[in-house]
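Enquirer: Have a look; sequence and predicted model below, questions after that.
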Amino acid sequence: MVIGLLTIVSIPTIIGTSEAVSEQRKQNDQAKRSEKFNVAAACDVNHVRAKEEVDGRFVVLRDGKVTVYLSYPGDSFFLYLDHAPGGSERKSGHPFCGYYFQYPGADFEGLVSTISDDPPMLNWIFIDRDTRELKYGNRTQSLPNIAGPWNWTEDEKWLTLEDQEAFVAVEEEEGIWAVYYDKEGDLSGLPEKGKILDVQLERKLLCGVESKRIRV
């Protein structure tokens, strides 16, 4: 009888501990998903020039589009530039600096990025349903398009959309690469001109600390 009573008394303690652990794990997950990060493209191709222009290059936002930009020796960190077509003038873009955020009115997480530092402004990252381009804009602009679910791979290193790593870089003009979404993997709906490279989009945490699972 005493043993049975002790068992019954201990049940609330066990339940309370389990709930606390679950809540702590949830808070840890939410904290990780709100960590700001940059994004860099990664590719594995034999074409030397294409690989040099895309692999390891950071993603920036410009003219409503998500673009892979070249970096140059001597440039400040987080400043990624490319040559304008037909000349030596450089065009700048705003480096992607974002995090995961619950998309309003949906049961999935979206992806947001700053689009300017002064004043600070955030936009949603989404896929244009018609062109397959990665773009950024306000919620109204993102609504008719594919705004999520955004996530990461099991190792928390690479971006995924709709549980896929289906991104490609398209050379729209010489030296200018834009990021597209090739969901079906057959390049359908993508621009017919220019080179197309399969790319992965790597999370680069701003604090420089690798994302790790937190054990509770």
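Expert: That came through, no problem.
Enquirer: going forward, measure contacts between C-alpha atoms and count neighbours the same way
Expert: Fine.
Enquirer: Quick one: residues contacting the closest residue to residue 32 other than its chain neighbours.
Expert: Here the nearest residue to residue 32 in space, its sequence neighbours aside, is residue 211; by C-alpha to C-alpha, 6 or more residues apart in numbering that works out to 7.6 Å. Residues in contact with residue 211 (C-alpha atoms under 8 Å, 6 or more residues apart in numbering) are 32, 156, 157, 205.
Enquirer: and residue 211, how far is that from residue 202?
Expert: The gap separating residue 211 from residue 202 is 12 Å, by C-alpha to C-alpha, to the nearest Å.
Enquirer: list the contacts for the most centrally placed residue in the chain?
Expert: Nearest to the geometric centre of the chain sits residue 159, at 4.9 Å (C-alpha atoms, centre = their mean). Shown in contact with residue 159 (C-alpha under 8 Å, 6+ apart): 150, 151, 152, 153, 165, 200, 201, 202, 203.
Enquirer: Can you report how many residues lie near the fifth one?
Expert: It stands for residue 165. 20 (other C-alpha atoms under 10 Å).
Enquirer: likewise the fourth one?
Expert: Burial of residue 153 is recorded as 14 neighbouring residues (other C-alpha under 10 Å).
Enquirer: quick one: contacts for it?
Expert: If you count contacts by C-alpha under 8 Å, 6+ apart, residue 153 has them with 159, 160.
Enquirer: right, and residue 195 touches residue 170 too?
Expert: Yes: counting by C-alpha atoms under 8 Å, residue 170 is a contact partner of residue 195 at 5.8 Å.
Enquirer: So which of these two has more stuff around it?
Expert: Neighbour totals were compared for residue 195 and residue 170, and residue 170 leads with 25 against 14 (other C-alpha under 10 Å).
Enquirer: Regarding the more buried one, what is its secondary structure?
Expert: Here residue 170 is recorded as strand under DSSP: H, G, I helix; E, B strand; the rest coil.
Enquirer: then this one, side by side with the first:
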Amino acid sequence: MVDALVGLALSLGLVAPTGVSVTTGVAQGVSEQHKQNADAANQTRMLKFHIDIHLDEKRRKGKAAALHDRIITLHSDKLWIEPKDPETGWPVDSTHHPFTGFYLAYPDDNRPSTRGMVSTITVDPPMLNWLYIDNTTYALSYANRSGSIAHHVGSFDWTSEDNDSSITFDGWEGFVAVEEAEGKWALYFDMDDDGLAAKRKGRKVVDVSLVRRVVTGQEVNKWGLKEAGNMGFRATKEIDKISGKNKE
């Protein structure tokens, strides 16, 4: 377990620059997660998943129609909505890393307990970063703890216990796609519930849903997470049941 804590501490940026007290920061997150794991619903939030885009049929018009069933990737410090290979379910651009992560309690003694979300950003080693919503732009971004702590880091959740449930932030689905350049879409959150009125700057904005797609086996290993657990967290029977490994 110590090795798992060290690995997670390094990847989430919870280690002091001098290397002192390697497990302290991540231990806070693990301790908080154990408190939240008192029921099966919270344990299943550590099940690994990709994120696909869903558009209501009424929004599948014009250039926005191409967003439906795309995949979320992480590169250039932001989250992007990109074409997905229909056979593999992975990004068409193999150089871009798909979101591959899970929920985890965010360790911060100066704010109320909140559920954060992490994703691998590299495969070898399997480095994890925290997702956050930028305070100024409302763009979805990722960083280690020191880079994320000043921004909106949670609470992330989902709409139901189903495998294909949608992701929520602060209790609602306010995610939007913003066309940063021709055909290039980034993920934002409509924090003020006004269609990003003060931030869109003439760019096209489309309401989207973020659908969880549970990943297991070889696919999990490919994107930097071990099948048996998330950086040291052993899967429970309830998680196995939901992922189809333990059919009763």
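Expert: All right, it came through fine. Since we're looking at a predicted model, the values are computed, not measured.
Enquirer: Fetch the TM-score of the aligned pair.
Expert: Once superposed, chain against chain, the TM-score is 0.74 (TM-score structural alignment, normalised by the length of structure 1); 178 aligned residues with a C-alpha RMSD of 2.5 Å.
Enquirer: does the residue nearest to residue 32 of structure 1 count as helix, strand or coil?
Expert: Following three-state DSSP, residue 211 of structure 1 is assigned to coil.
Enquirer: Next one: it relative to residue 146 of structure 1, how far apart?
Expert: 26 Å.
Enquirer: do residue 139 of structure 1 as well
Expert: The gap separating residue 139 of structure 1 from residue 146 of structure 1 is 11 Å, by C-alpha to C-alpha.
Enquirer: Which one's more surrounded, these two?
Expert: More crowded of residue 139 of structure 1 and residue 146, by other C-alpha under 10 Å: residue 146, with 18 against 15.
Enquirer: just to revisit the earlier point, are we agreed that the residue nearest to the centre of structure 1 is in a strand?
Expert: Yes: Residue 159 of structure 1: assigned to a strand according to three-state DSSP.
Enquirer: Which residue in structure 2 aligns with it?
Expert: Taking TM-score structural alignment, the alignment pairs residue 159 of structure 1 with residue 167 from structure 2.
Enquirer: How about its match, nearest residue that isn't a chain neighbour?
Expert: What sits nearest to residue 167 of structure 2 in space, not counting adjacent residues and going by C-alpha to C-alpha, 6+ apart, is residue 158, at 4.3 Å.
Enquirer: any idea how far the one you found is from residue 44 of structure 2?
Expert: Look at residue 158 of structure 2 and residue 44 of structure 2: by C-alpha to C-alpha, they are 11 Å apart.
Enquirer: quick one: contacts for residue 98 of structure 2?
Expert: So, once contact is read as C-alpha under 8 Å, 6+ apart, residue 98 of structure 2 ends up touching 50, 71, 72, 73, 74, 90, 91, 223.
Enquirer: Residue 53 of structure 1: neighbouring residues, count only.
Expert: Residues lying near residue 53 of structure 1 (other C-alpha under 10 Å) number 18.
Enquirer: Equivalent analysis for the one 4 residues further on, please.
Expert: Burial of residue 57 of structure 1 is recorded as 21 neighbouring residues (other C-alpha under 10 Å).
Enquirer: right, and the helix or strand after the longest helix belonging to structure 1?
Expert: Longest helix in structure 1 by number of residues (criterion: DSSP state H): helix 2-33. The helix or strand immediately downstream of helix 2-33 of structure 1 is strand 37-42, counting by DSSP states H and E.
Enquirer: That following strand corresponds to what range in structure 2?
Expert: So strand 37-42 of structure 1 sits over residues 49-54 in structure 2, by TM-score structural alignment.
Enquirer: before we move on, the earlier item: filter the contacts of residue 159 of structure 1 down to the buried ones.
Expert: For the contacts of residue 159 of structure 1, a burial check counting by 16 or more other C-alpha atoms under 10 Å picks out 150, 151, 152, 165, 200, 201, 202, 203.
Enquirer: So which of those belong to helices?
Expert: Per DSSP H, the subset of these in helices is empty.
Enquirer: mind giving me CSV with the residues you listed and columns for distance to residue 24 of structure 1?
Expert: Formatted as CSV, those follow (distance: C-alpha to C-alpha, whole Å):
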residue, distance to residue 24 of structure 1
150, 23
151, 21
152, 21
165, 30
200, 31
201, 29
202, 27
203, 24
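Enquirer: ok, back up a step: could you dump the contacts of residue 98 of structure 2 to a markdown table with neighbour count and secondary structure?
Expert: Shown next, in a markdown table, are the contacts of residue 98 of structure 2 (neighbours: other C-alpha atoms under 10 Å; DSSP: H, G, I helix; E, B strand; the rest coil):
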| residue | neighbour count | secondary structure |
| --- | --- | --- |
| 50 | 23 | strand |
| 71 | 26 | strand |
| 72 | 26 | strand |
| 73 | 26 | strand |
| 74 | 22 | strand |
| 90 | 22 | coil |
| 91 | 20 | strand |
| 223 | 22 | coil |
